[in-house]
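K.L.:
what follows is a predicted structure for the sequence shown.
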Amino acid sequence: MYQRALTNVEKVLKPDVARVMNAKTVAAFDAGRAQLAAAVVIERSALAKITPPRGLVSAHPAVLDAFDSYSGSVATNLSKAGETKTSCGLPKAPEVRLYEAKDGVRTAFASLAQSVQTSIGKGVKFGALSVPAKPVAPAVLGGRGENGDVFQRSGPRGSGSLEITNAGDDVVIVIAGSNPRSPQASIYVRANKKTTLSGIRSQDYWVYFKSGTNWDAKNHRFTENCSYQKFDDVFDGSYNWTISLAKTPLGNASSSETESF
C-alpha cells in the first residue's frame, strides 16, 4: 500500500514536472513552477493521511519532511537564475536564465526524491518515474572560441606579426591604437596554446588582452569571470614580435588593467 501511494504521487507530479522542464519561456516556466509547487503541497497532504506499515513508521515523518523542504530548496536553487546580469555585468541571455531555472527546479525535485528514497530504504522505490533528465545547457555555457580564430579585422594588412604563447586561461588578444573597441585585429587564443597573428600594419599599436569563461561567439565576448588588461609598452608594427602570457623567473612585461572592451 505504501509503495502504491508513493507511485501514485509520482504519477500525479510527473506531468507538472514535465511542464516545467518543457517550458519555452521564463514566463511559461514560472507558471509551471507554481503549478508544481502547489501539486507537491497537495500530494504531501495526501501522504500525511496514510498509515505507514510497521517497518516504515519511523521513516514516514522524514518522507513528509522531504516534501516540506521542497519549496525552500527551490528558492535556494533559483537564486542564480533570478540574476539578470552575468558576473561581467552583461545582460544574461534568456536561454541561459531559462536553463538555470530549469536546472534549479530539477535539482530541488531530485533532492526531494533522494531524501524520500533515503528515508524509506531499499524496499520501496520513489523517484524513478518523476525525476526528469538534466536540461541541456545552451552553447554559451562553457563555450570557447577556436584557437587562432581571427574574428575581427579592419583596414589594410601589413607584414608584421605577433606570436602568442598562452600558458594561462583562454584569452582574446586585441591589437589597436588607443581604442581597443576599434581594433586592427582580434584573435582568440586557447589556454596552453600558441598561435600567430599576421598581417599587422607597419604602425605603432597596443596589445590588449581579455580573459574569462562562457564565450559568446555571436557577440565576440566572454560573459563570466572577465578580466581586461593591456601591455604597458607600445609595439612597432614594422617588426615581428613574440609575447608570452605566463609568469617567468625573469619577470613579465608590465601590464595594466583597463576598462572593459
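P.N.:
Looks like it came in fine. Residues are numbered from 1 along each chain as shown.
K.L.:
rest of the way, CA atoms for contacts and neighbours
P.N.:
Fine.
K.L.:
my guess is Lys85 contacts Pro91, does it?
P.N.:
Yes: if you go by Cα atoms under 8 Å, Lys85 and Pro91 touch, sitting 4.5 Å apart.
K.L.:
please identify which of those two sits among more neighbours.
P.N.:
Lys85 (15 against 12; other Cα atoms under 10 Å).
K.L.:
check contacts around that one.
P.N.:
91-92 (Cα atoms under 8 Å, 6 or more residues apart in numbering).
K.L.:
likewise the one 3 residues further on?
P.N.:
Contact criterion Cα under 8 Å, 6+ apart gives 223-226 as the residues in contact with Cys88.
K.L.:
most neighbours, which of the residues you listed?
P.N.:
Thr223 (25 neighbours).
K.L.:
would you confirm that it contacts Gly142?
P.N.:
No: at 10.1 Å, Thr223 does not count as touching Gly142 under the criterion of Cα under 8 Å.
K.L.:
who touches both of the two?
P.N.:
The contact sets of Thr223 and Gly142 overlap at 213-215 (Cα under 8 Å, 6+ apart).
K.L.:
here's the one I want to compare it with:
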Amino acid sequence: MRRALSITTGVAVLALLAGCGGSDDKQTLTGEDPATSTPTTAPTSAPTSEPASVPTSAPTTTTPSAPAGPLTQAQYQTALIRLDQRLAGDINALATVKTESSLSAAMENLTQTLNAESLALGSIKPPARAVAANRVLQLRLKTAATALSAGDTSDVGCGGLAYVSQSLQRQLTTTMSTAVAQLRTLGLIFGRTLPDLGPEPTDTRPANGDVIIRSGAGGNGALRVKNGSATDVAVSIVSPGKPPSKPHIMLYVQAKKTATVYRIGGAYHLYVKSGKDWNPKRRQFSSDCSFKRFDQGFTKNQGWEVQLKPSVLGNASSSSVDPY
C-alpha cells in the first residue's frame, strides 16, 4: 500500500511508500587651519592738553580647530597606533557577543566609532608623502561604517551568532585592507587590531541523498522526498518527544532532486530546513534559512512520499518553527 500527501501553497507535498501489495491508496490531508590670532593692539589716544588714559584691550584668544602640522612620520605613526587602540575595544566586543541584542549593540557602537575616527582623520595634517594614504584610510573607515550599519542579523538563527559575528569581522578587515596596504608601502603600520580570522571556511555541499545523521534502532519505514524547490533542504525525521536538533535521521536533498531513506524506526514528525551554504560541522545552512515542521505526524512502518514544492493542490500543512 502507498500513501500520498500533497502540500498546500507555501508548504510541500507528501506520499506513503510502504509496499504492502494491492492497489495504491492515496490519502489527501488538508519567510579645517586656524588663522593665527594676534593680540589686538590697544589704541592709544592722541595727546591732548590733559593726560589721557591709554586703555589696553586683552588679547583675543582662539582655539585652533586643527593641530599644527604637518606631522612628522613618527608623529603620524603614533596617531595611527592610537587609532588602532581606539578601535580595539569595539572590535573585541563584536568578536565576543553572546546574544543577538549584544550583537546589534556591538555593531552600532563600532559603526559610531568608525564614523568618528573617519571624521577625525580629516582634521589632521599627515606628512606630505602620506596625504593620499590618509585620505584612503579616512574613506575606508567611512565605508566600513556604512557596511556595518547595513549589516543583516537575520542569519543569526541560521548560521548562529559566531557565524554572523565572524562574517562581519572578515568584512571589516577586507574593507580596510586597501588602506592597510597603502600605508605599509610608506613604512607605516595600521590595522594590528583588525580581526585576522583567515579565509572563510569552505562550505561543503553534501551529495543528494546523503544521510547526515542516523541514530537509534531502525525499522520498516521509508520516506521519499521530492525537492521541487530552488534550494537544498535537510529533512529531519524526529521521534516523538525529541527536539528537532536530535533527529533519528537527517537526509540531505539537493534542489530539484529526489532522495529516499529507508529503515526508519517508529512513528515520527517531519522537520525541513532549507537555505544556502551548508556547513557540515554545524549541520546547518549559513544563510537564507527557513525552518518548517509538518503539522501531520507519520506512523511507523509505512512509506511516505513528500513533495517539497508549493502547490495550490497541496494537501499537507506545515508551520514555521524556531531555528534548530
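P.N.:
Yes, it's here. As the structure is a computational prediction, the values presented were derived from the model and not from experiment.
K.L.:
TM between them?
P.N.:
The TM-score (TM-score structural alignment, normalised by the length of the first structure) is 0.59; 203 aligned residues with a Cα RMSD of 4.6 Å.
K.L.:
of the shared contacts of Thr223 and Gly142 of the first structure, which is the nearest to Lys80 of the first structure?
P.N.:
Asn214 (15.7 Å; Cα to Cα).
K.L.:
counterpart of Thr196 of the first structure in the second structure?
P.N.:
By TM-score structural alignment, Thr196 of the first structure lines up with Thr260 in the second structure.
K.L.:
for Pro206 of the second structure, see how far away its match is.
P.N.:
Using Cα to Cα, to the nearest Å, Thr260 of the second structure is found at 15 Å from Pro206 of the second structure.
K.L.:
of the shared contacts of Thr223 and Gly142 of the first structure, which belong to strands?
P.N.:
Using DSSP state E, the members of those that fall within strands are 213-215.
K.L.:
which among those gets closest to Ala27 of the first structure?
P.N.:
Nearest to Ala27 of the first structure among those: Asn214, at 24.7 Å, using Cα to Cα.
K.L.:
aligned partner of that closest one in the second structure?
P.N.:
In the second structure, Asn214 of the first structure lines up with Asp277, judged by TM-score structural alignment.
K.L.:
that match reaches Ser287, doesn't it?
P.N.:
Yes: contact criterion Cα under 8 Å: Asp277 of the second structure and Ser287 qualify, at 6.6 Å.
K.L.:
quick check: neighbours shared by those two?
P.N.:
Joint contacts of Asp277 of the second structure and Ser287 (Cα under 8 Å, 6+ apart) do not exist.
K.L.:
where exactly do the helices run in the first structure?
P.N.:
Assigned by DSSP state H, the first structure shows helices spanning 2-21, 26-48, 60-68, 70-77, 94-120.
K.L.:
now do the strands in the stretch 151-261 of the first structure.
P.N.:
Under the criterion DSSP state E, counting those that start in this stretch, strands of the stretch 151-261 of the first structure are mapped to 160-166, 171-176, 185-189, 193-200, 204-216, 221-231, 235-236, 240-245, 255-257.
K.L.:
surely Tyr99 of the first structure and Val140 touch.
P.N.:
No: judged on Cα under 8 Å, Tyr99 of the first structure makes no contact with Val140 at a distance of 11.3 Å.
K.L.:
hang on, the earlier thing: now for the match of Thr196 of the first structure: which residues touch it?
P.N.:
Thr260 of the second structure touches 209, 222-225, counting by Cα under 8 Å, 6+ apart.
K.L.:
what is the nearest of those to Ser215 of the second structure?
P.N.:
Distances from Ser215 of the second structure to those, taken by Cα to Cα, are shortest for Ala222, at 15.2 Å.
K.L.:
aligned counterpart of the closest one in the first structure, please.
P.N.:
Aligned partner of Ala222 of the second structure by TM-score structural alignment: Ser161.
K.L.:
pretty sure its match sits against Ser198.
P.N.:
Yes: using Cα under 8 Å, Ser161 of the first structure is in contact with Ser198, at 4.2 Å.
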